[in-house]
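Peer 1: heads up, no residue letters with this:
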């Protein structure tokens, strides 16, 4: 019978195999036979298998002939290697008739299940255990022992350290995790939102004509306007201002948030503040080159950490200070669980003032990740109507989502 044009894995020939595993195994046998096959040749063979048509009649052995020439053209570039190549190809495919005959496999499902990983006859000079090829499925996943020389062995798949690190709660971080967090945050904050300022700068493709500069240039051409000077808005990074709660209820997350604040000061030139019962500016402290020294100095600077919480009073103090001008047009981040000792009405009033100044307000609440969380705390409920985003930031994955949200603050 004939089949439609497609790659060999879609038909009886090499049906269901893993293409990369088959190419790797076949190339390994060629190398053991003394044929020099590089990675480029192996890649060419893999690509040729994906695009070649194996639509010949299965009864005449056409697919095997097509595979032979595909492998020979892509893997052999020296005439003296042809004899060795023919020997290896014959050893691999001469007795593999069942794989070229799909009807016979469909007639006997039991035998098909038994032959999912076919063991071929060993070539001359090879061990019996090294001749298997992954015909129907991937080979069994086994760990590679220290004394194992089998080219068909596959490493045992284990969970990635990065995945484990990303899903670990901040309260379970050790010193090594915190160093990795610092590097990860600094890399993630590279893509920072930008905005047009009101300042104008000379630009060759500016949309506006700079009348003063154009007139001054015309003085040298008899007041004839020969050259138009154009200008456009200056593009600058959008300012980030972060206010972090360091009270007792936020103790498990403070160190991780301080690393986030340090990355914001180094990469985004942000203004960062910590608060519990009073407000403390940490921007100059967190610019230290050493992460450990910066965090230790910041912890020593905040004298009221792990105490009570006064969100509204500290927000008022920030907006009234000369640092309040940095809030205008900024991305303002508040990291707090919303537990406040002051009346919710005061926080609502300060959030309304903040809403008129900031470009975007993002509230990070690590408690929001808990199952069944509902923002019923008075302060949290009063602040939510003024927030653009309300996000949990209890681990690295959630913090990355928060950074992505900051990146969308155009």
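Peer 2: Yep, that arrived. All figures in this text were calculated on a predicted structure; none of them were measured in a lab.

Peer 1: when you work out contacts or count neighbours from here on, use the C-alpha atoms and nothing else.
Peer 2: OK.

Peer 1: list the contacts of the nearest residue to residue 368 once chain neighbours are set aside.
Peer 2: Nearest non-adjacent residue to residue 368, counting by CA to CA, 6 or more residues apart in numbering: residue 392, 5.1 Å away. Residues near residue 392 by CA atoms under 8 Å, 6 or more residues apart in numbering: 364, 365, 366, 367, 368, 369, 398, 399.

Peer 1: can you rerun that using 7 Å?
Peer 2: Residue 392 sits next to 364, 365, 366, 367, 368, 369, 398 when contact means CA atoms under 7 Å, 6 or more residues apart in numbering.

Peer 1: ok, so of the residues you listed, who is nearest residue 105?
Peer 2: For those, the residue nearest residue 105 by CA to CA is residue 398; the value is 50.2 Å.

Peer 1: for residue 247, see how far away the closest one is.
Peer 2: 21 Å (CA to CA, to the nearest Å).

Peer 1: ok, those two, which is more surrounded?
Peer 2: residue 247 (23 against 18; other CA atoms under 10 Å).

Peer 1: the more buried one against residue 276, yeah?
Peer 2: Yes - judged on CA atoms under 7 Å, residue 247 makes contact with residue 276 at a distance of 4.9 Å.

Peer 1: thinking again about what came up before, just the buried residues of the contacts of residue 392.
Peer 2: Burial by neighbour count, 16 or more other CA atoms under 10 Å: within the contacts of residue 392 this picks out 364, 365, 366, 367, 368, 398.

Peer 1: mind listing the helices for the stretch 301-410 of the chain?
Peer 2: 311-320, 344-357, 378-383, 396-407 (DSSP state H, counting those that start in this stretch).

Peer 1: what's in contact with the longest helix belonging to the chain?
Peer 2: Secondary structure of the chain read by DSSP state H shows that its longest helix is helix 251-267. Helix 251-267 has contacts (CA under 7 Å, 6+ apart) with 170-171, 178, 182, 185-186, 189-190, 246, 270-272, 283, 286-287, 295, 306.

Peer 1: in addition, the following structure is provided for comparison:
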């Protein structure tokens, strides 16, 4: 059998062109693929060559994939794209029916959906419009009982959303509000509709009138709004959820006439990062880009205990005054010392007016607190709720307004006791 020589890319321009289009599909699916990586991929294939499909796969994989979460998307796009690498037009004509089939599957995973959309983007624009078929009669469909697209999107898991659905979800989250009931302060102010007598003001007025009391001054307690403190996990297991939830936090931070006194946002993975000032930018893209540049531990590991220790030591007294409500957004998968974690979560609970834990893992039926981090933190939160969809974030307003709402905490604590 004759030996195979490396493929000469300049003599095979169609393969180089296909690699360029393949890189565009990867970029549309969310992979950070720039012109430099495309050139490196072409040179790598030219230098290494390939004798079989597997060699070609791993050559491109080494050039385009640098994060573990990108492997699935890359594998799906490669499987769909390189079915017929002879030339682009014939390949796309064979590929489109297969991609549509993937998109129409109700249980298709998010990687397949993003891969299919990335390949279809810009391809169907050049296809001719289908010729309408002549129909003999008009069929009417009663869709009164069907779920609308917006209603379906409200209950859809963030991790299962396609690229288009994520964009629509972000627009819906930008319209959400998170109202809160005001708190009664110990301080009072003079008010004609008050229910308590302001004796000092009454006596002061009587001294101006020779000691006679003609009017009784009334007062009532002032109202104030609490602070909202958000601790959002941005580790690898939470990356898809945290990116969408940060859009929601940006909307809450910049809402007109917001009820919250101040909104403080922190991200944590292997270290704690304060992104409060970045979320104050009106433009959501600029705000999240600045927050991403500030937080250097995106999609990394998780050290909840040490991050809570940093927050309690450096930030608790600054942002937790006057009855702050704390939202802890994490899956609880932590490898820190459970004793230290319990100490820090207990201190956070004692400092907060209410500590609400949003956990995306609660979306699963029959969820059980098997992880050590979840078992450690659960007794020290006021409410344990799911945080995997738009509907779960909409329920936050009721959860904050009802101190007796504990979510799934009671049931899970019973499981731990058993």
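Peer 2: Perfect, I can see it now. Just so we're clear, the structure is a prediction, and the values are computed from it rather than from any experiment.

Peer 1: name the residues contacting each of residue 247 and residue 276 of the first structure.
Peer 2: The overlap between the contact sets of residue 247 of the first structure and residue 276 (CA under 7 Å, 6+ apart) consists of 305, 307, 308, 309.

Peer 1: and which of these is nearest residue 47 of the first structure?
Peer 2: Closest approach between these and residue 47 of the first structure, by CA to CA: residue 305, at 61.1 Å.

Peer 1: need the helices for the stretch 1-150 of the first structure, in chain order.
Peer 2: For the stretch 1-150 of the first structure, helices defined by DSSP H, counting those that start in this stretch occupy the ranges 19-32, 39-51, 62-75, 82-93, 102-107, 109-114.

Peer 1: what about those, which gets the closest to residue 341 of the first structure?
Peer 2: For residue 341 of the first structure, the closest of the helices of the stretch 1-150 of the first structure is helix 19-32, at 62.5 Å, according to CA to CA.

Peer 1: what packs against that closest one?
Peer 2: helix 39-51 (3 or more CA pairs under 7 Å, 6 or more residues apart in numbering; DSSP states H and E).

Peer 1: now the helix it packs on: which residue numbers in the second structure?
Peer 2: When the second structure is aligned by TM-score structural alignment, helix 39-51 of the first structure has no counterpart there.

Peer 1: can you list the buried residues in that helix?
Peer 2: Buried residues in helix 39-51 of the first structure, counted by 16+ other CA under 10 Å: 41, 42, 43, 44, 45, 46, 48, 49.

Peer 1: ok, back up a step: and whichever helix or strand comes after the longest helix of the first structure, which stretch of the second structure?
Peer 2: Downstream of helix 251-267 of the first structure, the next assigned helix or strand under DSSP states H and E is strand 271-275. Using TM-score structural alignment, strand 271-275 of the first structure lines up with residues 264-268 of the second structure.

Peer 1: residue most distant from the centroid, the second structure?
Peer 2: Most distant residue from the mean C-alpha position of the second structure: residue 210, 67.2 Å away (CA atoms, centre = their mean).

Peer 1: post-alignment, the match of strand 271-275 of the first structure versus the first structure, mean distance?
Peer 2: With mean CA distance after the TM-score superposition for the first structure, stretch 264-268 of the second structure departs from the first structure by a mean of 0.8 Å once superposed.

Peer 1: residues contacting that stretch, please?
Peer 2: Stretch 264-268 of the second structure is contacted by residues 228-234, 272-276, 307 when judged by CA under 7 Å, 6+ apart.

Peer 1: quick one on the thing from earlier: to residue 385 of the first structure, which of the helices of the stretch 1-150 of the first structure lies closest?
Peer 2: The nearest among those, by CA to CA, is helix 19-32 at 54.2 Å.

Peer 1: quick revisit: save the contacts of residue 392 of the first structure as a markdown table, and put in distance to residue 330 of the first structure too.
Peer 2: Listed next are these as a markdown table, based on distance: CA to CA, whole Å:
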| residue | distance to residue 330 of the first structure |
| --- | --- |
| 364 | 16 |
| 365 | 20 |
| 366 | 23 |
| 367 | 25 |
| 368 | 24 |
| 369 | 26 |
| 398 | 22 |
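
Peer 1: with that, I have no additional questions.
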